[in-house]
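Student: no sequence on this one, just coordinates:
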């Protein structure tokens, strides 16, 4: 059974590997992985974001990265899922839904009223919808309170 937890600095190599395994998005220019590694500590600080990982016997089976923009209409932060990846070897094994539900709980605990996903992939979209998100224009979102 996989353990869901907050990422640590020791997870960086596996996080980068998971991110690199995701299919290229033609709308995103080439990613500079050195730059990506400089952003990871900011996400771990939890001030600007959060990384949750699903670990199975020492291997990262999946991850969710979230950022927390501040918006006036909500009177504070909302949660934005930036990355949701389950390693291909672990798909269909009950990793994705618990990882998303943990992300929802983290966002609620932080006081976020809403969680959004922008640009869901065709692989991830059914998992999002199965877990209560709905389409809202180009966005998928779930109201947290």
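Tutor: That came through, no problem. As the structure is a prediction and not an experimental result, all values here were calculated from the model.
Student: contacts, neighbours, all on C-alpha from now
Tutor: Noted.
Student: Check which helix or strand the most centrally placed residue in the chain maps to.
Tutor: Within the chain, the residue whose C-alpha comes closest to the C-alpha centroid is residue 64; the distance, by CA atoms, centre = their mean, is 2.3 Å. Residue 64 is located in strand 59-67, with elements delineated by DSSP states H and E.
Student: Comparison target, given below:
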């Protein structure tokens, strides 16, 4: 299947929001369009915060139909010796799964992270999603037997 992966741009905001809404529905998160728009816009405008990769079905039209995205959010970790990144969101539309696109997007993200001098990539996955857990394990991610805990400020 012909597809391409590229860095998302400000002009991709509406397409990214449409994908986010599908992802949030799939993963059972509340979706607040205004909040999502503001957060994604800030990320697209400031590359120091992170990077957004956009996967496109190259068969559909000249620019390609958006079929998935991955968000790398940059941070810093003493444990991992410096700059790290969190794969904050990663979604491929259901009809495009199982075709190697997700693997290619993840590999592209790893190259972006390396270029940005990121020492470690982290991600979060729901415990009930065994297929995705297996996908990440095959890609080299390991479980540190820790809990991800969050407190909103």
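Tutor: All right, it came through fine. Everything numeric in this text was worked out from a predicted model, so none of it was measured.
Student: dump the residue contacts of the nearest residue to the residue nearest to the centre of structure 1 once chain neighbours are set aside.
Tutor: For residue 64 of structure 1, ignoring the flanking residues on the chain, the nearest one in space by CA to CA, 6 or more residues apart in numbering is residue 84 at 4.5 Å. With contacts defined as CA atoms under 8 Å, 6 or more residues apart in numbering, the neighbours of residue 84 of structure 1 are 62-65, 124.
Student: from those, which is closest to residue 91 of structure 1?
Tutor: Proximity to residue 91 of structure 1 was ranked across the contacts of residue 84 of structure 1 by CA to CA; first place goes to residue 62, at 9.1 Å.
Student: excluding its backbone neighbours, what's nearest whatever residue of structure 2 lines up with that closest one?
Tutor: The equivalent of residue 62 of structure 1 in structure 2 is residue 68 (alignment by TM-score structural alignment). Sequence neighbours aside, residue 92 is the residue nearest to residue 68 of structure 2 in space, at 4.1 Å (criterion: CA to CA, 6+ apart).
Student: Settle this for me: the one you found is touching residue 67, isn't it.
Tutor: Yes. With contact defined as CA atoms under 8 Å, residue 92 of structure 2 reaches residue 67; the gap is 6.0 Å.
Student: that older thread, ok, the counterpart of the residue nearest to residue 64 of structure 1 in structure 2 to residue 118 of structure 2 distance?
Tutor: Residue pairing (TM-score structural alignment): residue 84 of structure 1 is matched to residue 90 of structure 2. With distances defined as CA to CA, to the nearest Å, the gap from residue 90 of structure 2 to residue 118 of structure 2 amounts to 18 Å.
Student: again with residue 46 of structure 2
Tutor: Using CA to CA, one obtains 17 Å as the distance from residue 46 of structure 2 to residue 118 of structure 2.
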